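Trainee: what's the 3D shape of this:
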Amino acid sequence: MNTFFSEMVYLCLAVTAVLGGLVLCKLKKSPGQVGRKVICLVGFLGGLCLLSLSLFWSSILFSLSCFLMYIYLSCQELLPVDQKAVLITGSDSGFGHALSKYLDKLGFTVFAGVQNEKGSGAEELRRTCSKRLSVLQLDVTNPQQIKDAYSKVVEKVQNRGLWAVVNNAGILGLPIDGELIPMTDYKNCMAVNFFGAVEVTKSFLPLLRKSKGRLVNISSMAGSVPMVKLAAYGSSKAALSMFSAVMRQELAEWGIKVSVIQPGSFKTNIMGTNEMWDKLEKDILDHLTPDVLEDYGQDYILMQRNYFNLINKYGHTDLTPVLLNIQHAISAKRPFTFYTPGSGAYLWIYFVSFSPTIIFDYFNKKFNFFVSSMPRALRMPNWKNKAM
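Mentor: From the prediction side, this is the model:
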């Protein structure tokens, strides 16, 4: 009997080793966060089995875990490129610009939608990318340009359809207290970050239905985590995330898969230029009522520009995690619903989703690097007495 069990243990260990090797081979083909999460999960299960069970049963359970992971990773393998066509909005700079170059190198037929087809970003794409890439004039807030872009895409892809649409175009505005943000900034953020993505999606869905392809929307961690100073931007990205969740269920009937990318802090040109900041500050100061300006103080408003310096200090310069996640969303047999590239992004999203509000608010305030000053009225020692 002992000999039988010994042989069974050795057999289980051999099976575990084989399955573990197969899992590792699959991991090499799995980009971005897929591999990291699987390694953590398999390691956790293996350690748990060894600590709580006998060698025989832990070997059996660990073998089963490896087998299930092998099946799971098989579904995460990337489909062949086969000159699949992808439309990317906001390709002038940032994620869209880097993604256009990246997918072009992988062999995709790329339609890079830009706000200014004569700008430096568009010219660089024409100069550095292959003939497969086409630069399209595509301001997502301009319905006529969306229609023109659709016509040009149809002309090139013909009966193949369009494999993927990546709604990347977005604006940030000047980060400042929600009370101080002009209504025009709220409307501009919604126009670009939400309504623009919706209109592009609606226009190109007939082509995605033909290919049973992918819809990928670039949201933000700010769309799930309430971040101070980002009321306009965060609200627009939250709307985009909800739109994506609804479309994911509706478009599943047509064979179209929908994914949302929620990056953490990365350095891109979404923050704009000094000239843009000057204009935004002037707009804020020009539209404030005297009592609001008195309470906040002009010095407080002008100090908010330091937010950009902090983003530059803590933001990641390497966009590779974002590019790998978007590639997985476009190419995997079974892409994920949500991707959270960037260190700590998924932790904050999980934290706000599952922790009580009072706990989240406390830690968010405690670790918020962007709250470095207080409005003028709150700095006054007798403010509380006046309020009462």
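Trainee: for the rest of this, base every contact and every neighbour count on C-alpha atoms.
Mentor: OK.
Trainee: how close does the closest residue to residue 16 other than its chain neighbours sit to residue 69?
Mentor: Leaving aside its sequence neighbours, residue 16 sits nearest to residue 63 (CA to CA, 6 or more residues apart in numbering; 4.6 Å). In this view, residue 63 and residue 69 are 10 Å apart by CA to CA, to the nearest Å.
Trainee: same check on residue 46?
Mentor: Distance of residue 46 to residue 69, computed by CA to CA: 12 Å.
Trainee: how about the strands in the stretch 201-350 of the chain?
Mentor: Secondary structure of the stretch 201-350 of the chain (DSSP state E, counting those that start in this stretch): strands located at 214-218, 257-261, 338-339.
Trainee: in a markdown table: the ones you listed, plus mean neighbour count and distance to residue 149.
Mentor: Below are these laid out as a markdown table (neighbours: other CA atoms under 10 Å; distance: least, CA to CA, whole Å):
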| stretch | mean neighbour count | distance to residue 149 |
| --- | --- | --- |
| strand 214-218 | 26 | 17 |
| strand 257-261 | 26 | 22 |
| strand 338-339 | 22 | 28 |
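Trainee: would you mind putting those into a markdown table with distance to residue 293 alongside?
Mentor: Supplementary listing: these in a markdown table, determined by distance: least, CA to CA, whole Å:
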| stretch | distance to residue 293 |
| --- | --- |
| strand 214-218 | 35 |
| strand 257-261 | 37 |
| strand 338-339 | 40 |
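Trainee: so for residue 10, which of those strands sits nearest?
Mentor: Shortest distance between residue 10 and the strands of the stretch 201-350 of the chain, using CA to CA, is found for strand 338-339: 39.5 Å.
Trainee: what's the closest one packed up against?
Mentor: Helices and strands touching strand 338-339, as assessed by 3 or more CA pairs under 8 Å, 6 or more residues apart in numbering; DSSP states H and E, comprise strand 257-261.
Trainee: could you check the angle strand 214-218 makes with the strand it packs on?
Mentor: Regarding strand 257-261 and strand 214-218, their directions subtend 20 degrees when assessed with axes from the mean of the first three to the mean of the last three CA atoms, to 10 degrees.
Trainee: show me where the stretch 201-350 of the chain has helices.
Mentor: Applying DSSP state H, counting those that start in this stretch to the stretch 201-350 of the chain gives helices spanning 231-251, 274-287, 290-296, 298-303, 306-314, 320-331, 345-354.
Trainee: please give me the structure for this one as well, since I'd like to look at both together:
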Amino acid sequence: LHIVILASILFLIVYWLIRDSHRVTNLNGKHVFITGCDTGLGNSLAKWLDKRGFCVIAACATEKGGQELRSCCSLSLKTVNLNLADSDSISRAVAFVTKETAGKGLFGLVSHAEGTAPVAPTDWLRLEDFHSVMDVSLLGLIEITLKLLPLLKKAKGRVVNLINTTGLMAFVGGGYKLSTWGMEAFSDTLRREMQLFGVKVSIVEHGFFRAGVVNSDVIEQHLVRLWNRLTPEIRDSYGEKYFID
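Mentor: This is a model prediction of the structure:
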């Protein structure tokens, strides 16, 4: 039994060494489109891939975010404004990517969008509160993925969806947790379907990190707003002490 366990461990070590030795070569013309690049993980990834020679197309929610990113990267990095809650904005971004790839297809799509607020007890929320998060962090990401699939198929590229593991712990109400689980399910389904076309689909579940999207002051402001609009019946059922604590 000990020999079998030792052999299995050695096999896994060799497998990991061989797997990790594989590197993407000939980066010229390999385009990677990344969402959520104003700050945080998307921003850092865009800079990292740019330094390694990929042709990065970074989607930013604001013009300021795009300007700041371009100022510290090579001339090959391109930025495009993207509002994931707006189908027209998504279509414009896809048209920009299509033009930049110039018939070569898209080597990689990295999706990263984390609209978190509002988060609160479920009966504090209205349907539009769920929409405000899910339209960006779930439906928006699904829409842009669907519209970029023809380019990904052409290049036999890959889709990488970045998901915060804190979103998998359903300890508070709101659209954030629903979006996270939704992206997990969407990715798993897409992975099986795209195997036929040589397109790889991966999920990277990262831990918590401080970024502009995680702002305790903003979350607190949303909680105050939600508390103030509650009906007297719901507010009384929780009590002032619950809100203050």
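Trainee: quick revisit: neighbour count winner among residue 46 and residue 69 of structure 1?
Mentor: Legend: neighbour count by other CA atoms under 10 Å for residue 46 of structure 1 and residue 69, higher for residue 69 (22 against 18).
Trainee: what is the neighbour count of the closest residue to the more buried one other than its chain neighbours?
Mentor: Leaving aside its sequence neighbours, residue 69 of structure 1 sits nearest to residue 23 (CA to CA, 6+ apart; 6.7 Å). Using other CA under 10 Å, the number of residues around residue 23 of structure 1 comes to 24.
Trainee: what of residue 11 of structure 2?
Mentor: A total of 12 residues lie near residue 11 of structure 2 under the criterion other CA under 10 Å.
Trainee: can you give me the buried ones in the helix or strand that it is a member of?
Mentor: Assignment of secondary structure by DSSP states H and E places residue 11 of structure 2 within helix 2-21. Under the neighbour-count criterion of 16 or more other CA atoms under 10 Å, helix 2-21 of structure 2 has nothing buried.
Trainee: residue 185 of structure 1 -> structure 2?
Mentor: In structure 2, residue 185 of structure 1 lines up with residue 129, judged by TM-score structural alignment.
Trainee: for residue 123 of structure 2, see how far away its match is.
Mentor: Remark: distance between residue 129 of structure 2 and residue 123 of structure 2 (CA to CA) = 11 Å.
Trainee: what's the answer for residue 90 of structure 2, then?
Mentor: Noted for residue 90 of structure 2: a distance of 32 Å to residue 123 of structure 2, by CA to CA.
Trainee: more neighbours, the two?
Mentor: Between residue 90 of structure 2 and residue 123, residue 90 has the larger neighbour count (other CA under 10 Å), namely 21 against 10.
Trainee: name all residues that make contact with that one.
Mentor: In this structure, residue 90 of structure 2 makes contact with 82, 83, 84, 143, 144, judged by CA atoms under 8 Å, 6 or more residues apart in numbering.
Trainee: and of the residues you listed, the nearest to residue 183 of structure 2?
Mentor: Distances from residue 183 of structure 2 to the contacts of residue 90 of structure 2, taken as CA to CA, are shortest for residue 143 (11.8 Å).
Trainee: and residue 208 of structure 1, what's its match in structure 2?
Mentor: Taking TM-score structural alignment as the criterion, the aligned counterpart of residue 208 of structure 1 in structure 2 is residue 152.
Trainee: tell me which other helices or strands the helix ranked longest in structure 1 touches.
Mentor: With residue count as the measure and DSSP state H as the assignment, structure 1 has helix 2-28 as its longest helix. If contacts are counted by 3+ CA pairs under 8 Å, 6+ apart, helix 2-28 of structure 1 sits against helix 33-52, helix 55-75.
Trainee: and these: which comes nearest residue 244 of structure 1?
Mentor: Between residue 244 of structure 1 and the helices and strands packed on helix 2-28 of structure 1, the shortest separation by CA to CA is 20.7 Å, and it involves helix 33-52.
Trainee: quick one: that closest one to helix 320-331, angle?
Mentor: With the same axes, to 10 degrees as the criterion, the two stretches helix 33-52 of structure 1 and helix 320-331 enclose an angle of 100 degrees.
Trainee: what's helix 33-52 of structure 1 packed up against?
Mentor: By contact count (3+ CA pairs under 8 Å, 6+ apart), the secondary structure elements abutting helix 33-52 of structure 1 are helix 2-28, helix 55-75.
Trainee: let's see 7 Å
Mentor: helix 55-75 (3 or more CA pairs under 7 Å, 6 or more residues apart in numbering; DSSP states H and E).
Trainee: and the contacts of the helix it packs on?
Mentor: Residues lying outside helix 55-75 of structure 1 but in contact with it, judged by CA atoms under 7 Å, 6 or more residues apart in numbering, are 9, 12-13, 15-16, 19-20, 22-23, 26, 46, 49-50, 333-334.
Trainee: that one: how far from the chain's middle?
Mentor: Relative to its chain's centre, helix 55-75 of structure 1 lies at 31 Å (CA atoms, centre = their mean, to the nearest Å).
Trainee: ok, back up a step: what is in contact with residue 129 and residue 123 of structure 2 at once?
Mentor: Overlap between the neighbourhoods of residue 129 of structure 2 and residue 123 is empty, taking contacts as CA under 7 Å, 6+ apart.
Trainee: before we move on, back to that, residue 105 of structure 1: which of the strands of the stretch 201-350 of structure 1 is closest?
Mentor: Comparing those by CA to CA, strand 214-218 comes nearest, at 19.4 Å.
Trainee: and residue 52 of structure 2? What does it align with in structure 1?
Mentor: Going residue by residue (TM-score structural alignment), residue 52 of structure 2 aligns to residue 106.
Trainee: how close does its match get to residue 348 of structure 1?
Mentor: The spacing between residue 106 of structure 1 and residue 348 of structure 1, counted by CA to CA, is 32 Å.
Trainee: just residue 188 of structure 1 next, same as before
Mentor: Distance from residue 188 of structure 1 to residue 348 of structure 1, counting by CA to CA: 27 Å.
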